[in-house]
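Trainee: Prediction below, plus the sequence it came from.
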Amino acid sequence: MTRYAAGLTWGEGPRWHDGALWASDPQRGGIWTDRSGAWTFTALTSRSNGLWFLPDGRLVGAVTTERRVGAWNGTEFAPYADLSAVATGPLGDMVGDAHGGLYVDDVGYTAHLGEEPKPGRIVHVGADGQARIAAEGVQFPNGLAFIDDGRVLVVAETWEQRLMAYTVRPDGTLTDPRLYADLRKAAGPEARPDGICATADGTGVWACTLTGHSVVRVTPDGVDHILDFAPGSPVACTTDGRSRLFVTVANSGGRPVMQAVADKTVTSSVEVIDL
């Protein structure tokens, strides 16, 4: 494990594309990339969370509180798709399919405003930019990842400490929700899945456990590999599609990580692991 980059406050939605790493920093209010060769921050007025690259190479971001998806134009996320008619909470992670469709998780409620917890949903955005609900009743959806050649979408339910799997239908809806992994049992009582990504071969997922201080590899047969990041808190991850895993890791200075977020004392880095 080696340090790839530093300077982040809270790294979300990391994506590797065309030889460069990209990541959102919603706590600081901007986006990071080393596309130019240097790890560079661009401040944004509209804060992104999940990121994805469309088949045509465009970068899109889930603009968290504005409940929309934006297309990166080099300085900001310009309008791409409006989710305000179907989303009720802040937007989180986002993944896309080979046809230009996107899946975005809607947490369902705004915790820091004191709203009572309620189920969220997964929103599908078609290649035409139209948004509709793909799955309802998801308990605090967080990380998203496609496996099995895009036929299955895995969803992290953070507070339930589990990964759920959905079958992807041709019309973009999600059916047959089923347990993919119980991380409380498989990775320890503090394992709460945050960001996830598909393994390079697409047969399983890597899951950041945040307060569990680990990243675990999960296949249909269970957890078969655990990477220890203690005392750091792994937030989100991505691969380069071959042999490297990138993980954004929060450092809370020994305090509970969410308390450090609230106090604005958390710092983050990107670590890279050769698989």
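Mentor: Perfect, I can see it now.
Trainee: from here on, contacts and neighbour counts on C-alpha atoms
Mentor: Noted.
Trainee: Provide a list of residues in contact with Ala171.
Mentor: Wrong residue type there; residue 171 is Asp, not Ala. Contact partners of Asp171, counting by Cα atoms under 8 Å, 6 or more residues apart in numbering, are absent.
Trainee: what about the closest residue to Pro231 other than its chain neighbours, how many neighbours?
Mentor: Counting by Cα to Cα, 6 or more residues apart in numbering, His213 is the residue found nearest to Pro231 once chain neighbours are left out, at 6.4 Å. Neighbour count for His213, taken as other Cα atoms under 10 Å: 22.
Trainee: For Ala250, see how far away His213 is.
Mentor: Here His213 is placed at a distance of 10 Å from Ala250 (Cα to Cα, to the nearest Å).
Trainee: Could you name every residue contacting both of those two?
Mentor: Gly232, Ser233, Pro234.
Trainee: Against that first model, consider the following:
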Amino acid sequence: MNRRHFITQSTLLSGLMMTNATHALSAKSDLLSIPNLLCLWDFARKQPLRSKGKYTYQLQEPTNKIPVVNDGVLSENSLDIKEHEYLTIPRADCPGLNIRGENAQVTVLAWVKRQVKSRDNIECEAIAGMWNETQKKRQYCLFLNIRLHNSKSQVCGHISGVGGPTPGEKWCIDVSIGQTPVRYDEWTFVAMTYDGHVIKSYRNGQFDARADRNPYPYEGGIFEGGADGADFTVGAVHRLGAIGNDFVGQLGGLAIFDRALSADEIAQIHEQHPLPKPSVATLATGLNFPEGPAFAADGSLWAVELKGESLIQHRHGKLKRFHVGGGPNGIAIDKQGKIWFCDSAQRSIRRFDPVTGKTETILDKIDGEPLNKPNDLAFDSVGNLVFTCPGESRQEPTGYAVVRMRDGSARKITTEKYFPNGLAFSADGKTLVLAETYKHRLWKGNWNPATGEWTDAIVWATVEGPQGPGGPDGMAFGEDENLYVAVYGTGLIHVVSPEGKVIQKINVAGQHPTNCAFDPSGKLGLVVTEAEKGQLQQVVKNTKGITLFN
């Protein structure tokens, strides 16, 4: 009986006799049986930082003690690496990982759940390898988010045969760059291989081809760093005289081989070690550009179909449509349970009564002119209605926002905006935040409900939008005081702290989230409307939203 057969049989027997806690043993056994494995870290309980395999090296924590959390892939655990934290093994203590030479080969596998860091817009993210840019002692390293050649957030395999920058370049640009971004807050299996001739990047078990960059031909071999070469580091590398290029997030497994695994082997590893499913559920599908979710007092969820000319009600798992015509957009629900909505096609603010089924136009002009394609709206603490009118202000700052006071009078509260869009009031009603979509920024100012004045408004936060159409859209405040912003074109909800910093990015299914709302009961968490797939989605969150005004 060969070793692979013996381990497989042992694993099957263990699975019959033991509980789900032994899944980690099966995972370790499968990987340990693959030829040329040097080190495997699965972060299991007893010695989470000691590797298994040919070499049993201990990762060291030079910054802070890195928490081991109960959420993993290869075992029940993973490391939760924060910004400015990393792990290392001094070069002298890990000679087996010193892969080098003209004919050297290497594979690095990692299971990651990526999170936001303060410099994620401009700085790459090192997963693991021997890579010291400061001393020009580069060898090999698995990265994310290299940001070369119009890339962002992809899996990147770096190899250097010279130690320093690529000849004639400022940096080392000998790197394979995949096509598909690694999403935030979602487990992803990432990998790089080098066979002495070609560097390749893999994502979730698949070779992630990209024209001219993946595969990347490279005949230079791997640099011999000598006795004072690079240490082995995890979560950062030495560059510009200091440790940096941080990876922030969870690491659920890490494996190093001195052989280039084949595409079939990597696909099989992915199949044998399935990733935990992301926490996004579909409440309704088949919707024609959904927007503007809002919860009524009876717990029902309302939204619109912008291109379906309808309002929709989701209650007890069932969907009901109410055809209203025009181009319904954002929604706000008043104390009587009536549904107020923007209508961009009819250039008006309209109101629907669920009891009678009747719809009436409340406002269609400002300063004697038709409203400029109203988009989103919200009530303040005394019942004044604020709404945005972006019109066609994608290229020119012709968008504005309006307040309709309780007495029916209306006036503009801000002008000269590039596509003003979503808006939200703070819990105390004294602050109004407004999204300027095509500038990828959020404005924040003081709100006076007695006078309907928005004063001292400043650019409070910026969010990273797509290169093409899109940016911050609808938004909702959580009771954690963070603002949850749907960023159209990115497939993400950005979580913005009270200080105006993006502290988390939450994945949704599809690239075009249009708006979001919290279930006041907490049962559904954060609900998102997504236009690409035409869905109402539930994002599981441990926080509720603030109570909205009506």
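Mentor: The structure has been received and is ready for your questions. These numbers were taken from a predicted model, which means no experiment stands behind them.
Trainee: ok so, going back, matching the residue nearest to Pro231 of the first structure against the second structure, which residue comes up?
Mentor: Taking TM-score structural alignment as the criterion, the aligned counterpart of His213 of the first structure in the second structure is Gly491.
Trainee: if I look at its match, how far off is Ala294 of the second structure?
Mentor: Counting by Cα to Cα, the separation of Gly491 of the second structure from Ala294 of the second structure is 20 Å.
Trainee: mind checking which helix or strand Ala260 of the first structure is in?
Mentor: helix 257-262 (DSSP states H and E).
Trainee: Surely Pro193 of the first structure touches Val154?
Mentor: No - counting by Cα atoms under 8 Å, Pro193 of the first structure does not reach Val154; the two are 11.5 Å apart.
Trainee: ok, now how distant is Ile122 of the first structure from Asn73 of the first structure?
Mentor: From Ile122 of the first structure over to Asn73 of the first structure (counting by Cα to Cα), the distance is 26 Å.
Trainee: Pick out whichever of these two has more residues nearby.
Mentor: Ile122 (30 against 11).
Trainee: ok, and the closest non-adjacent residue to the corresponding residue of the second structure for the more buried one?
Mentor: Matched by TM-score structural alignment, Ile122 of the first structure corresponds to Ala401 in the second structure. Nearest in space to Ala401 of the second structure, with sequence neighbours left out and distances taken as Cα to Cα, 6+ apart, is Thr388 at 4.2 Å.
Trainee: Identify the residue of the first structure aligned to that neighbour.
Mentor: By TM-score structural alignment, Thr388 of the second structure lines up with Asp105.
Trainee: Based on its surroundings, how many neighbours for that match?
Mentor: Using other Cα under 10 Å, Asp105 of the first structure has 31 neighbouring residues.
Trainee: Look up how far Asp149 of the first structure lies from it.
Mentor: Counting by Cα to Cα - Asp105 of the first structure and Asp149 of the first structure are separated by 20 Å.
Trainee: Could you tell me how far the residue lying closest to Phe257 of the second structure once chain neighbours are set aside is located from Lys335 of the second structure?
Mentor: Nearest residue to Phe257 of the second structure in three dimensions, chain neighbours excluded: Leu37, at 4.5 Å (Cα to Cα, 6+ apart). Distance of Leu37 of the second structure to Lys335 of the second structure, given as Cα to Cα: 65 Å.
Trainee: Which one's more surrounded, those two?
Mentor: Legend: neighbour count by other Cα under 10 Å for Leu37 of the second structure and Lys335, higher for Leu37 (20 against 11).
Trainee: Hmm, that one is touching Val108, no?
Mentor: No - judged on Cα under 8 Å, Leu37 of the second structure makes no contact with Val108 at a distance of 10.1 Å.
Trainee: re the thing from before, where in the second structure does the helix holding Ala260 of the first structure fall?
Mentor: Going by TM-score structural alignment: helix 257-262 of the first structure matches no residues.
Trainee: List the buried residues for that helix?
Mentor: Val257, Ala260, Val261 (16 or more other Cα atoms under 10 Å).
Trainee: And stretch 325-332 of the second structure, by the same measure?
Mentor: Along stretch 325-332 of the second structure, the positions that meet the burial threshold by neighbour count (16+ other Cα under 10 Å) are Gly325, Gly326, Gly327, Pro328, Asn329, Gly330, Ile331, Ala332.
Trainee: ditto for stretch 428-443 of the second structure
Mentor: Quick answer for stretch 428-443 of the second structure (16+ other Cα under 10 Å): 429, 431-443.
Trainee: Matching Asp171 of the first structure against the second structure, which residue comes up?
Mentor: Under TM-score structural alignment, Asp171 of the first structure pairs with Thr451 in the second structure.
Trainee: Quick check: which element contains that match?
Mentor: Applying DSSP H and E, one finds Thr451 of the second structure in no helix or strand.
Trainee: do you know how far it is from Leu377 of the second structure?
Mentor: In terms of Cα to Cα, Thr451 of the second structure sits 18 Å off from Leu377 of the second structure.
Trainee: Ok, Gly15 of the second structure next?
Mentor: 56 Å.
Trainee: For these two, indicate the residue with more neighbours.
Mentor: Comparing Gly15 of the second structure with Leu377 by neighbour count (other Cα under 10 Å), the higher total belongs to Leu377, at 28 against 16.
Trainee: ok, the more buried one touching Leu385?
Mentor: Yes - assessed by Cα under 8 Å, Leu377 of the second structure is found in contact with Leu385 at 6.9 Å.
Trainee: about what we covered before: filter the buried residues of stretch 325-332 of the second structure down to just the ones in helices.
Mentor: Counting by DSSP state H, no part of these is found in helices.
Trainee: Which single one of the residues you listed is nearest to Ile458 of the second structure?
Mentor: Gly330 (23.8 Å; Cα to Cα).
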